[in-house]
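A.B. asks: sequence plus predicted model, see below.
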Amino acid sequence: MKKNFRTPILLALIVIGGGMVSLRLPVKEDYFEMSKQLEILNSAFRELNIFYVDPLSPGDLMKTGIEAILESLDPYTRYYPESKMEDVRFMSTGEYGGVGLSLGERWDGTFFITDIQEGSPAEISGLRLGDNLVEINGQTVSNLNMKKIGELIKGTSGTDIELGVSHANTSEIVTFSITRQKIKRPDVPYYGMISDSTGYLILSKFTRTASVEVRKALIQLTDSMGAKQIVFDLRGNGGGLLREAVNIVNLFVPKGQEVVSMRGKTADWNKNYGTTRKALLPDIPLVILMDDRSASASEIVAGTLQDLDRAVIIGQESFGKGLVQQTKKLAYGSRIKITVAKYYTASGRCVQRLHYDDKNSDGNATIQADSTLKTFYTNNGRPVIEGRGVIPDIEILPEDFGFVVGGIMNSELIFDFVVHTINNAELNNELAEEIDAKGFGISDKQWNEFVEFALQELDSELLLNSKRKFPYESNTTTLVSTLEKTMADDGFLAENTDLVSKLKSLVEPNLEEDLSRNEETLRDLISEEMIFHYKNTSGVFIYSLPKDAVALSAVSTLEGKEYLKVLGF
């Protein structure tokens, strides 16, 4: 029997993972109880404003009250005052007024440019990666936080802003006058061939253009580049518009197939959505890559394609967000985003992991016990369970960099070394000539320069209390430090000082040895950062994909007999 799917117009307004809808739904409530509680709140608010000893801002007080109420529900139900409407629009469109740069915060509280979008006002003006942001419109940023800085840099397209920066290793402030433009990063930041017959594309978010961008990438991969099979990367994709998730499934699944259903507090939110068009690639072999940051709309795509035995899922268990939000207009231009329903993939399972209506004694959401989880089945009879996100067909655990490499990555040491290298005119010219995203690797000379740079920046006296806040502690050194503190608290340290000192010396880190031990991994990370500075995002993908264990597993699965076996054919 043919499913009666709801209209695309309604679907276009619903957001999974943040966004908006504009519907009027009748809701039966105990209006007396609601009126009573509103009257109590109104009375308390009025008395506070009249009698509280210190001056109060009614707007700030009300915002705090609303946010406290919403915080007791779930992290997705949120209040947006009129000043945050740009954030609401960004969730659905992916567009904002700005200059096209990203910032990071250093160990000393200063802010620096970590990314500049190609073709953006920031790039055209001459701003560089690694520049330190000092002023905005003549106002110092030293007493501002990242959130406030972001609000100041964003603004209406066509308006001007002045950014005062100091280039790396200099203190001179250079002022750039920049005109804001409408900024939108592509939903598909990269696509290309990962093997002779395998196409690859990555989708970073589900905004209004997601399915169009995916469709264009697939056409290019299959028609122009010769792809016979596809690896579709949803790692790190936190979701977006439900419409786009359904449209993307429709690229691989024929017309008339249910994709997702919703069930809410009222019958009005009990809806089914399915494919309404002819599929672009109904038969092409397909692998979906996921990780623990893949959520919401990503889980609809992966979960439904898994339910239909249309794709093999490789990677890690996904986040597990099966909740639907609706944004409603409030008075004076403000809005509220409310969780109104749960969604269910084609097999009937809900991927929601956390239960916010059943919190423990600490106030944290609970996870449903394994023994109570229901099992559902794919078209070919493969078991899939609810309540755990999307569990991959082939699990590949994430790479564990260890405390040394992880600490170096978090300290921005590699980024700063590359900026230092680029700012050296002679080294910069050498790099510009030799960098090729496909076959590049740093030379022994460059590795030795990095080791020297690291030792200078992270000398032995600063390792545990570094100016970079370098977390140079393994689990072992942490345990020894904890042991020392516990012995001191219990009064045993004084008589065992020599023993503890010997133990500490045994596990004490040696930076030079640790750099050497992790040389291969660090060389890759330095090479990747250099490529990013010269070749941007596409260059990083070209360089890193041949080394990506999850992506390589996908290619191997597609090119071998395992693909059909996993799907139950």
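C.D. replies: Arrived safely. Residues are numbered from 1 along each chain as shown.
A.B. asks: from here on, contacts and neighbour counts on C-alpha atoms
C.D. replies: Will do.
A.B. asks: would you map the helices across the stretch 401-550 of the chain?
C.D. replies: Applying DSSP state H, counting those that start in this stretch to the stretch 401-550 of the chain gives helices spanning 402-410, 413-423, 425-434, 444-457, 475-490, 497-507, 511-517, 519-544, 549-559.
A.B. asks: for the second one, list every residue counted as buried.
C.D. replies: It refers to helix 413-423. L413, I414, F415, D416, F417, V418, V419, H420, T421, I422 (16 or more other C-alpha atoms under 10 Å).
A.B. asks: just name the closest of these to D87, please.
C.D. replies: Closest to D87 out of the buried residues of helix 413-423 is F415 (29.1 Å), distances taken as C-alpha to C-alpha.
A.B. asks: coming back round to it: could the helices of the stretch 401-550 of the chain go into JSON lines alongside distance to M146?
C.D. replies: Below are those laid out as JSON lines (distance: least, C-alpha to C-alpha, whole Å):
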{"stretch": "helix 402-410", "distance to M146": "17"}
{"stretch": "helix 413-423", "distance to M146": "19"}
{"stretch": "helix 425-434", "distance to M146": "31"}
{"stretch": "helix 444-457", "distance to M146": "25"}
{"stretch": "helix 475-490", "distance to M146": "30"}
{"stretch": "helix 497-507", "distance to M146": "37"}
{"stretch": "helix 511-517", "distance to M146": "31"}
{"stretch": "helix 519-544", "distance to M146": "23"}
{"stretch": "helix 549-559", "distance to M146": "34"}
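A.B. asks: take the one below as the second:
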Amino acid sequence: VIGNRSFGKGLVQSPRQLPYDGLLKVTIAKYYIPSGRLIQAIDYSHRNPDGTVARIPDSLTTVFHTAGGREVRDGGGITPDIKIELPEVNRLTYNVVRDNWAFDFANRYAATHSSIPAPEEFEITDTIYEEFKKFIDPARFNYDKVCESAVDQLRKIAEAEGYMNDSTKAQFDVLAGMMKHDLNHDLDINRKNISPYLAGEIVSRYYHQKGEIINSLRNDQTVDTAVTVLTTPRYNSIIHP
């Protein structure tokens, strides 16, 4: 298994109607995988004092073994043999996708361009990205300016704890000026994160979901790792430790 640790869904629920339009979700079964382990990551039978539940700590998990002899554990989803650390999606990229800027731009792009290269070849060029940047209306584009918010929060903490004086205030003002967000600049430095979403939207307008998937596989770190592992002795060393 290559990728990230899975969520840990190992329970099966069935709804039961209650009076006054109520509904009760009852656990009626559990998923077990061939090694005999339960991958459920949350123990609902043991709750924190405030009523919340937490993931099962690794110290309370049980060791199982696959048919090939690999050591695996229960209580936490599927842990991959080879972990792929994917980059976190920042707030700017999140807002581009959530507020449909990439979606709307792809619609306009498809309406003004009769064709694009095949999914295997299509990429977000400098020209396309500049068009996208111009498409975004700064007056309507809202995103969390994390750096500015962090500086403001730190300023409030300094004032509350008695560290604010003329000297620190001047330093905060300098820092605030350095951390001032500029949309054009932010779009430039986040191009690597935004481009895959933008490419997927555009390709899907011409080649539908199949084309979108083909395009996404061009720069898929997990797939690249799989190709490498499956064509080297490492595969057998993992399956038969």
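C.D. replies: Nice, thanks for sending it over. Remember, predicted model here, so these are calculated numbers, not experimental data.
A.B. asks: what's the TM-score here?
C.D. replies: After superposition, the two chains reach a TM-score of 0.85 (TM-score structural alignment, normalised by the length of the second structure), with 240 aligned residues with a C-alpha RMSD of 2.8 Å.
A.B. asks: out of the helices of the stretch 401-550 of the first structure, flag the one nearest V287 of the first structure.
C.D. replies: Of the helices of the stretch 401-550 of the first structure, nearest to V287 of the first structure by C-alpha to C-alpha is helix 549-559, at 6.3 Å.
A.B. asks: so that closest one matches what in the second structure?
C.D. replies: Under TM-score structural alignment, helix 549-559 of the first structure corresponds to residues 221-231 of the second structure.
A.B. asks: centre of the second structure to the edge, which residue is at the far end?
C.D. replies: D166 (42.0 Å; C-alpha atoms, centre = their mean).
A.B. asks: from E159 of the second structure, how far off is that one?
C.D. replies: As judged by C-alpha to C-alpha, to the nearest Å, D166 of the second structure and E159 of the second structure stand 11 Å apart.
A.B. asks: pretty sure V223 of the second structure sits against I214.
C.D. replies: No: V223 of the second structure is not in contact with I214 according to C-alpha atoms under 8 Å; the separation is 11.7 Å.
A.B. asks: now for these two: what residues contact both?
C.D. replies: Contact criterion C-alpha atoms under 8 Å, 6 or more residues apart in numbering; residues shared by V223 of the second structure and I214: none found.
A.B. asks: so how far is G402 of the first structure from S474 of the first structure?
C.D. replies: Going from S474 of the first structure to G402 of the first structure by C-alpha to C-alpha gives 8 Å.
A.B. asks: okay, these two: which has more neighbours?
C.D. replies: Counted by other C-alpha atoms under 10 Å, S474 of the first structure and G402 do not tie: S474 has more neighbours, with 16 against 11.
A.B. asks: and that one, what does it touch?
C.D. replies: For S474 of the first structure, the contact set (C-alpha under 8 Å, 6+ apart) comprises F403, V404.
A.B. asks: if we use 10 Å, what do you get?
C.D. replies: Residues in contact with S474 of the first structure (C-alpha atoms under 10 Å, 6 or more residues apart in numbering) are G402, F403, V404, G407, V480, V507, E508, P509.
A.B. asks: repeat for G387 of the first structure
C.D. replies: 320-322, 349-355, 367-370, 372-375.
A.B. asks: hmm, which of those residues are the buried ones?
C.D. replies: In these, burial by neighbour count holds for G320, K321, G322, R349, C350, V351, Q352, R353, L354, I367, Q368, counting by 16+ other C-alpha under 10 Å.
A.B. asks: host element of the fourth one?
C.D. replies: Per DSSP states H and E: R349 of the first structure is located in neither a helix nor a strand.
A.B. asks: can you find the partner of it in the second structure?
C.D. replies: Matched to the second structure by TM-score structural alignment, R349 of the first structure sits across from R37.
A.B. asks: touching, its match and E71? I think so.
C.D. replies: No: if you go by C-alpha atoms under 10 Å, R37 of the second structure and E71 don't touch, sitting 11.2 Å apart.
A.B. asks: any shared contact partners between the two?
C.D. replies: Residues touching both R37 of the second structure and E71 (C-alpha under 10 Å, 6+ apart) are V63, F64, H65.
A.B. asks: grab the nearest non-local neighbour of the last one.
C.D. replies: The shortest distance from H65 of the second structure to any residue other than its chain neighbours is 4.7 Å, reached at E71 (C-alpha to C-alpha, 6 or more residues apart in numbering).
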